[in-house]
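Colleague: build me a structure from this.
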Amino acid sequence: MFQRLRDDIRCVFDRDPSARHTFEVLTTYPGLHALLLHRLSHGLWRLRLCWIARYLAFLGRWLTGIEIHPGATIGRRFFIDHGMGVVIGETAEIGDDCTLYHGVTLGGTSWGKGKRHPTLENNVVVGAGAKILGPIRIGEGARVGSNAVVLRDVPPGATVVGIPGRIITPRSDEDRRREDMALKMGFDAYGTTQDMPDPVATAITRILDHLHTLDQRMDENCHALRAMGAQVDDSHIQEIRADELGDLASLPSQGQTGAGSPGRGNT
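Modeller: Just a heads-up that it's a prediction; the model follows:
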């Protein structure tokens, strides 16, 4: 029991850079308090002392703002950052080294008595406000983006974003070409979202594709006319400077954003 407590405290230091010392973690971290109360209530639940277990879970919710049903199964080194509004249902199963941020729901989609809540395998991170609903499985090492609504199984190592949740695929050569074109313009359209889908970034992507095609066609035409003897300038086209883009240049760059994605606590 004491070894598990030490593991729970150590994982706070590993995942929250604002943690300073053990006494602070023990006395001011509601995620740790909720977990310790759950460990006790879950033991009572397994002994079929259901009312006492439920009442202890009720006290835990009142004290921490985190609701964990005593029937839920939670592994080692589980960390809830901030914690307010987290709800974990009765048949939820959480593996080792998982992290949940505030506002996360591991909920059910039916009134049946059987398995109706999600299963999180080891090393899963769930961003703030995400909802994972139903008896689905989130594979080992998966990431669920903030405010995503996940209704289907997620394979190991995948990242899920959006409503409903969609699995993000690795960036292709075409995506990298678009990023290079954006840098040429002095504007990083992907910095506002990184891997998160965004309608503005999508629209700008289409513009970048069009500009790239026009640039290529103009270059080919100039070279062809020059070969035919026409007096045309086929030199390198002057790059667009960031200050020529007006308001676009003032949009946040990749290093300035990152909200909405799972990550370390920044208390």
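Colleague: contacts and neighbour counts: CA atoms only from here.
Modeller: Fine.
Colleague: count of neighbours near Gly114?
Modeller: 9 (other CA atoms under 10 Å).
Colleague: for it, which non-adjacent residue is spatially closest?
Modeller: In space, Gly114 comes closest to Thr91 once its chain neighbours are excluded; the distance is 8.0 Å by CA to CA, 6 or more residues apart in numbering.
Colleague: ok, the residue positioned nearest the centre of the chain to Ala158 distance?
Modeller: A centroid search over the chain (CA atoms, centre = their mean) returns Gly145, at 2.6 Å, as the residue closest to the centre. Gly145 is 11 Å from Ala158, where distance means CA to CA, to the nearest Å.
Colleague: over to Asp209?
Modeller: Counting by CA to CA, the gap between Asp209 and Ala158 amounts to 27 Å.
Colleague: which of the two has more neighbours?
Modeller: Shown here are Asp209 and Ala158; by other CA under 10 Å, Ala158 has more neighbours (19 against 16).
Colleague: here's the other one to compare against:
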Amino acid sequence: MGIIKNLKEEVRIIKERDPAIHSSMEVLLYPSFKVMIHYRLAHKLYLSGHYFWARYISQRGVRKTGIEIHPGAQIGRGFFIDHGNGVIIGETTIIGDNVTLYQGVTLGGTGKEHGKRHPTIGNNVMISAGAKVLGSFTIGDNSKIGAGSVVLSEVPPGSTVVGVPGRVVKRNNASLPQETMNQTDLPDPVREDITVLQRENSELTNRVLEMEDELKQLRRLVVMSTAAGAQMKKEDQN
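Modeller: Presented below is the predicted three-dimensional model:
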């Protein structure tokens, strides 16, 4: 894709996904737009072996936007970073098409290992604010990562992940059109666990109360039986 087509696509994507943008001119001020221009140029230099100049241009983009995308990262079409400050994308990260990241997201490694050490993000994935995806594994297509989650292992396609460490709380998401890629339409596993505990505690309490009633009835029967036995013995003696 040529430079002009790239720029037009970036403008279209930002206007589609951020309702705060009211004109194409505003896009020129948008951090995601600025950083992607730096990234596209830096990536070409990186692929040509000009690593110093690639990093130089990349770092200029970091200073202007607060978004750090290593020039070695591979990014597909339709990529969008909402707000973006604090986003970090590592060197061996691979990002598919139509991916949305929010501020504070890290696509990083777990140490000083070499080779493929950063995540692979599938198509139509949304990663919410502050989420950390660390390690060389795949986030499957059509997945959603909840805000503040820390993902350390493979995520199957069509999954919703929340928590620290991240866990799958929903499977088989349909294809995610942009209007459904929000950060609030996510399950709350902590609340669900608490609800289950409350229900089980209520059932246990009711059972204990039932057993106490049964015990009281048994005691009354024992008392009545003892009294009846004593009465019969007295009559026999008479």
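Colleague: where does the TM-score land?
Modeller: The pair, once superposed, lands on a TM-score of 0.75 when counted by TM-score structural alignment, normalised by the length of structure 2; 194 aligned residues with a CA RMSD of 2.4 Å.
Colleague: residue contacts, the residue nearest to Gly114 of structure 1?
Modeller: Thr91 of structure 1 makes contacts with 71-73, 114-118, as judged by CA atoms under 8 Å, 6 or more residues apart in numbering.
Colleague: now do the helices in the stretch 1-150 of structure 1.
Modeller: Assigned by DSSP state H, counting those that start in this stretch, the stretch 1-150 of structure 1 shows helices spanning 2-15, 22-28, 30-46, 50-64.
Colleague: between the ones you listed, which one is closest to Thr213 of structure 1.
Modeller: Comparison of the helices of the stretch 1-150 of structure 1 against Thr213 of structure 1 by CA to CA identifies helix 2-15 as nearest, at 45.1 Å.
Colleague: ok, residues contacting that closest one?
Modeller: Outside helix 2-15 of structure 1, the residues touching it (CA under 8 Å, 6+ apart) are 19-20, 22, 25-26, 32, 76-79, 264-265.
Colleague: just the buried subset of the residues you listed, please.
Modeller: Neighbour counting over the contacts of helix 2-15 of structure 1 (16 or more other CA atoms under 10 Å) leaves 19, 25, 32, 76-79, 264 as the buried ones.
Colleague: of those, which belong to strands?
Modeller: Using DSSP state E, the members of these that fall within strands are Phe79.
Colleague: mind giving me the PyMOL select for the contacts of Thr91 of structure 1, buried ones only?
Modeller: Only the buried entries of the contacts of Thr91 of structure 1 go into this PyMOL selection, using 16+ other CA under 10 Å:
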select buried, resi 71+72+73+115+116+117+118
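Colleague: what about the contacts of Thr91 of structure 1, which are in strands?
Modeller: Secondary structure defined by DSSP E assigns Thr73 of the contacts of Thr91 of structure 1 to strands.
Colleague: skipping adjacent residues, who's closest to Leu151 of structure 1 in space?
Modeller: Nearest residue to Leu151 of structure 1, sequence neighbours excluded (CA to CA, 6+ apart): Leu133, at 5.5 Å.
Colleague: cool, Gly86 of structure 2 as well?
Modeller: Closest residue to Gly86 of structure 2 apart from its sequence neighbours, by CA to CA, 6+ apart: Gly104 at 4.4 Å.
Colleague: give the buried residues for the longest helix along structure 1.
Modeller: In structure 1, assigned by DSSP state H, the helix with the most residues is helix 199-227. Buried residues in helix 199-227 of structure 1, counted by 16+ other CA under 10 Å: 201, 204-205, 208-209, 212, 219, 222.
Colleague: from Thr169 of structure 1, how far out is Pro118 of structure 1?
Modeller: Using CA to CA, we find Pro118 of structure 1 at a distance of 23 Å from Thr169 of structure 1.
Colleague: can you pull out the strands in the stretch 151-267 of structure 1?
Modeller: Taking DSSP state E, counting those that start in this stretch, the strands of the stretch 151-267 of structure 1 run over residues 159-161, 166-168.
Colleague: tell me, the first one lands on which residues of structure 2?
Modeller: The counterpart of strand 159-161 of structure 1 in structure 2, counting by TM-score structural alignment, spans residues 160-162.
Colleague: so what touches that stretch?
Modeller: With CA under 8 Å, 6+ apart as the test, stretch 160-162 of structure 2 has contacts from 143-150, 155, 167-171, 173, 186-189.
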